[in-house]
Structure formats: structure tokens, C-alpha cells
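> I'd like to go over a predicted model; first the sequence, then the structure.
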Amino acid sequence: MMRYLPHWLSCGVLASAGLLGGGLDPALAADLGPPPAPVIEAPAMPSWSYRVTPYGWLTALNGTQTVRGRSVKVNASFADIVEESDTLVALMGDVEARNGPFALMANVVWSKIGVERSNVRSRALAPGVTGSLGTSLGLDIEMAIAEVGAAYEVARFGALAVDVLGGARYWYQEADLSLDVTAAVQVGDLEVAGARAFARSGSVDWLDPLIGARVRYTVAPGHELWLRGDIGGFGVGSDFSWQAIGAYGFELGTYQGITFSGVVGYRALYVDYVQGEGRQRYEFDMLQHGPVIGISAKF
């Protein structure tokens, strides 16, 4: 009778009979084969992603510049600087490599800024410098700023992520201050050309440590808002510095696996740096601020 039963039913009957009889028949167990091995899926390993963003920074300046003991007050908008500068904007490049919650960051800024008479006014002489300052005619600053650092995501609340960050910011500057030559102006340590005397700083550089935080918020798929703030200097390089950046990124499209996004925002960077005394005194106590515009590529 059993030969006419379906195969699965006959196997079940035989198995039940074997169990009731004290065990499964060895020959039948060999026919059924070993049970399938459990499938264990390995967890996905996080991978690196990269974002490269060239920017333009429409810079304005507000503060004090001292070159060879002569100090001037600077108050120049972006439009004032564009009129007199060799470059229309400060050129920036930003790179970030991310792996899960960990990220490495780098940023570079280069600018060559010119500010003329209406936005530069004479202020004071450093202690130990005698004579009068003379009328300020212009200020030219060539500057490079480079940042490197790392960030780590410490909290996430849905679309909102919070990073802490740390690193260093390197500054390089050369500043030329031109003054109107009068009988009362001492020009022994200055370069004179016609009716102008030039105070030239030569190369000045320093390195600031920095710490800060960043907030990233996904507004919608392909749209991200982020805010960053940091402080630095602490008397190691400059006396003190701070930075605040806010930006909004929106996807433009994907080409050959690279996602391109537009970026608009605002950046403000302040530093108070002093070195030397008397005729060797150099001071850059300045706030640089203005809109940023760029395009990022993520891959």
C-alpha cells in the first residue's frame, strides 16, 4: 500500500514509524540527506565617499592692519575690493573624505586684495615709532589660508547629524601699505617711490590649532543644509580666531557615477595676529566675510 503514497507522505510515515520504534532508520536518514546549513549574512563594511568643492568667496574686510609699525583702519566691501584687486574673488577649494561617522577635511583659500584711499585711513603708530603716519593711500594683501582636520559624528536625530571637529589652520601673508610722503614722515625704513612711501611686511606666516562643531540637516533627498563654527589660535599662533560658515547644497544631477551639486552660503573668518615690536611690528586684526558660491562633486 505504501508504494502508492506520495513520496513526501511516505517519508513522513516512515519517519514517524522510526521515531516510535526508537529511532530513524539509518538507510532512510541517508536518503533524506543532511539538513541545510543556516545562512549567515556578513555585515556590510562602510566605504569611503569623497566630495570636492571649488568655491568663490566674495570677501569684504573690516579691521586693522599694521605694517612696520604703521597701523591703518580698513573698511572695504566686496564691491570696493573688486574695483582695486587683481582677483575678483578669493578662490577656495574644499575636500572631504567620509567613512561612516568619520571624516577627513581640507580647505584652501587664496586671494590678492587691494584696498584704496577711501576705504583705508591712517590710525596710529606702534610704540617706539616716531614721526607722523602720513595719509594712507592704499593697502595690498596677498594671502593664503589652508585648513586640515577631522570630524566625527557624535549624534544623529533622523535627518539631523552633529559632528565635532578639530585641526589646524595655516596662514601666509604679504602686505604692502602705501603712505603719502610729507616732511614729518620718517622714511628711513620704508621704500620711497615718487610721492609715496611703502611699508612692506615681507612673508609672514603662522599656524593656529582649532576646535569646533558642525550640524548637517537633510532638508529633502538631494538637499542639505549645514552650519559650522570653530575657534582657534589660543596664543599658539594668533591670539584668537573664530569662523562661522552656513551653506546650502542642492543636487544638479549625476554623470558617470559622480553627483554634482550647487552650493551657496556665507563665510565669516576673524583673526587677531601680532608679531614684533616698534618698526618690526606686524598686526592683522581683521574680519573677512562674504557670500560663497561653488559646485561640488561627490563620488
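Cool, got the structure.

> contacts, neighbours, all on C-alpha from now
OK.

> so residue 238: helix, strand or coil?
For residue 238, the assignment made with DSSP: H, G, I helix; E, B strand; the rest coil gives coil.

> adding another structure so you can compare the two:
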Amino acid sequence: MKPYKLLPITKITALFAALALLGGTTSVVASDKNGWSNQALIYILAPTLDGTSGIGPFDTEVDMDAADVFDALDGAFLGVYRGEGERFGIQLDIVSMDLKMDGEGDRGALAGEVKVEQTTVITTASWRLNKEFRLLGGALFNDLSTGVSLTGPSATRQQSAGDDWVDPIVGVAYETPLGAHWDFSGSALVGGFGVGSESVVVLSGSFAYRFNHWSSLTLGYRYLDFDYEDGEGADRFKFNMKQYGPAVGVRFDF
């Protein structure tokens, strides 16, 4: 059996995983000191990717812009819930995405489809030190699977690959109002520590414009540096990637 071209799989795997792993958004919550405040955020990302993705013995150098991401997008949901009391808070960031792109193998003799499914959940707890700063701690769970199905006049090629892992994460968040309608927030998270990934770094900053007491528009920028590798031989899975780009979302406070 001749091997078919694996470049589309590793390329789209890198694209999808980097996009999905940029959770952990931050923003100012109008907290009632005597109660619990709630916040929901729906957002999209436009990332640039730079790094290496690998499946089995194959490594692919990745250099992709936001247009490549949206060309491959077949369906997605990206959302955040944040709740906070006077001192303690929690945040849940869920990303579910499906990507689809054309693939080929055996020097063009086979053609078909490459699919990627991703679920990422980032859960953090926070402790407010003062009005501006919060300490963060939690975990990042990532489940990624890829599959390819190619057909031709006399042959069919199919392959699937994937991995899931958990990274402990810690960090700090900063937030401050900027006048009557604007606020700024930023966070820095580090994790992995060899438990799941060797290392992961997430930096984010955003401005929010409040239309009224319950809705805001957020505009921000995020950077992720992620170093993960596990398994050997045909079971090897590698994701060593830098991702950076703008983000936009709509926030609801209730």
C-alpha cells in the first residue's frame, strides 16, 4: 500500500487546534458585592499560525493566515461563561469546531475530504486580590480528532488520528474601567509543566465598549505559544505552535 499525502491532515490539525486553544478571555464584571454576577461572551478569532504539527513520522511546517481558517470552517461555537462574587469567581470557556478541506493522495490519483473535530474546555477559578487584580488557576482540556477519506478508480484510503490531554494552568488577570463606557482587561496564563504539554503560554488583552448595563462589544488581541508532543512511531502526535491575532465578541451581563 502506497502512503498517501498527509500534508492536508497535519496542516488542518495545526490550524484547528491553535484556533480552538485560545480561550481564557477576560473582561470586567459589574459585581454586586452582596451577590453573584454572571456574564456570557460569544466570540470569534482571526489567527495567524506559525509552527510545526506532526502525526506519526510526518511533520508539517505551518504558516497560515486568517483567510485559511475561514476557508476550512464548516461549523463552530465559541463561548465563555464567567461568574463572580465579592472575592471568588469561576470561568468556563467552551470551543466546539468542525473543519473540512479537500485532500488528495497517490500523486493526485485519489481525492476526497479531510475532517477535523475539536472540543476544548478551559476551566479556571479566580481570587480577587483587589479591584484590579485576580489570581487564576485551573485546567485546559483538549480533544482533537482528524480523519481522511480518499477514493479513486481502483483504491480507497482512510486514516484517522487524534489525541486528548489536560494542562494545569495558573496566571493573573488585570481589569480597569476607562471612563463611562469603556474598560480594559488582560490576562497572562502559563501551564503544562510537563503534565500534558511541555509548556503553554496564553496572553490576552481586550477593550470593551458598554452599550448599556447588559451588553458590550469586545475587541482584543491574543497570543498563544503551545508545545505538546506525545507517543512514538505511528502513534506520535505533535503540536508546537505560536498563534496570534485579533478577537471580537459580544458580551452579556446578567
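Cool, the structure landed. Keep in mind it's a predicted model, so treat the numbers as computed, not measured.

> helices of structure 2, start to end?
With DSSP state H, the ranges of helices along structure 2 come out as 7-20, 66-72.

> and the first one, what does it pack against?
Just to be clear, that refers to helix 7-20 of structure 2. On a contact count with 3 or more C-alpha pairs under 8 Å, 6 or more residues apart in numbering; DSSP states H and E, helix 7-20 of structure 2 meets strand 48-55, strand 58-64, strand 88-105, strand 110-128, strand 133-151, strand 237-253.

> same thing with the last one?
Contact partners of helix 66-72 of structure 2 among helices and strands, from 3+ C-alpha pairs under 8 Å, 6+ apart: strand 88-105.

> next, the angle strand 133-151 makes with the strand it packs on.
On the basis of axes from the mean of the first three to the mean of the last three C-alpha atoms, to 10 degrees, strand 88-105 of structure 2 is oriented at 20 degrees to strand 133-151.

> of all the helices and strands packed on helix 7-20 of structure 2, which lies closest to residue 224 of structure 2?
Closest to residue 224 of structure 2 of the helices and strands packed on helix 7-20 of structure 2 is strand 237-253 (C-alpha to C-alpha; 5.0 Å).

> structure 1: matching residues for the closest one?
Taken onto structure 1 by TM-score structural alignment, strand 237-253 of structure 2 occupies residues 282-298 there.

> follow-up on the earlier one: select, out of the helices of structure 2, the one closest to residue 163 of structure 2.
Per C-alpha to C-alpha, nearest to residue 163 of structure 2 of those: helix 7-20, 10.9 Å.

> so the closest one corresponds to what in structure 1?
By TM-score structural alignment, helix 7-20 of structure 2 lines up with nothing in structure 1.

> what's the most buried one of the helices of structure 2?
Comparing these by mean neighbour count (mean count of other C-alpha atoms under 10 Å), helix 7-20 comes out on top with a mean of 24.

> quick one: residues in contact with that helix.
Helix 7-20 of structure 2 has contacts (C-alpha atoms under 8 Å, 6 or more residues apart in numbering) with 45, 47, 49, 52-55, 59-62, 64, 69, 95-97, 99, 101-103, 114, 116, 118-120, 144, 146-148, 224, 239, 241-243.

> what angle separates that helix from strand 110-128?
For helix 7-20 of structure 2 against strand 110-128, the angle by the same axes, to 10 degrees is 20 degrees.

> how far off centre is helix 7-20 of structure 2?
Centroid separation for helix 7-20 of structure 2 versus its chain: 11 Å, with C-alpha atoms, centre = their mean, to the nearest Å.

> contacting residues for residue 94 of structure 2?
Going by C-alpha under 8 Å, 6+ apart, residue 94 of structure 2 touches 23, 77-80, 119-122.

> out of those residues, which is nearest to residue 158 of structure 2?
The shortest gap between residue 158 of structure 2 and any of the contacts of residue 94 of structure 2 belongs to residue 119, at 22.4 Å (C-alpha to C-alpha).

> can you lay out the helices and strands packed on helix 7-20 of structure 2 as JSON lines showing distance to residue 34 of structure 2?
Listed next are those as JSON lines, based on distance: least, C-alpha to C-alpha, whole Å:
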{"stretch": "strand 48-55", "distance to residue 34 of structure 2": "43"}
{"stretch": "strand 58-64", "distance to residue 34 of structure 2": "47"}
{"stretch": "strand 88-105", "distance to residue 34 of structure 2": "12"}
{"stretch": "strand 110-128", "distance to residue 34 of structure 2": "15"}
{"stretch": "strand 133-151", "distance to residue 34 of structure 2": "19"}
{"stretch": "strand 237-253", "distance to residue 34 of structure 2": "16"}
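
> trace residue 177 of structure 2 over to structure 1, please.
Mapped onto structure 1 by TM-score structural alignment, residue 177 of structure 2 lines up with residue 218.

> I'd guessed its match sits against residue 250; true?
No: applying C-alpha atoms under 8 Å, one finds residue 218 of structure 1 not in contact with residue 250, separated by 10.2 Å.

> those two: who's more crowded?
residue 250 (19 against 16; other C-alpha atoms under 10 Å).

> ok, now how distant is that one from residue 51 of structure 1?
The gap separating residue 250 of structure 1 from residue 51 of structure 1 is 14 Å, by C-alpha to C-alpha, to the nearest Å.

> do the same with residue 203 of structure 1
32 Å.
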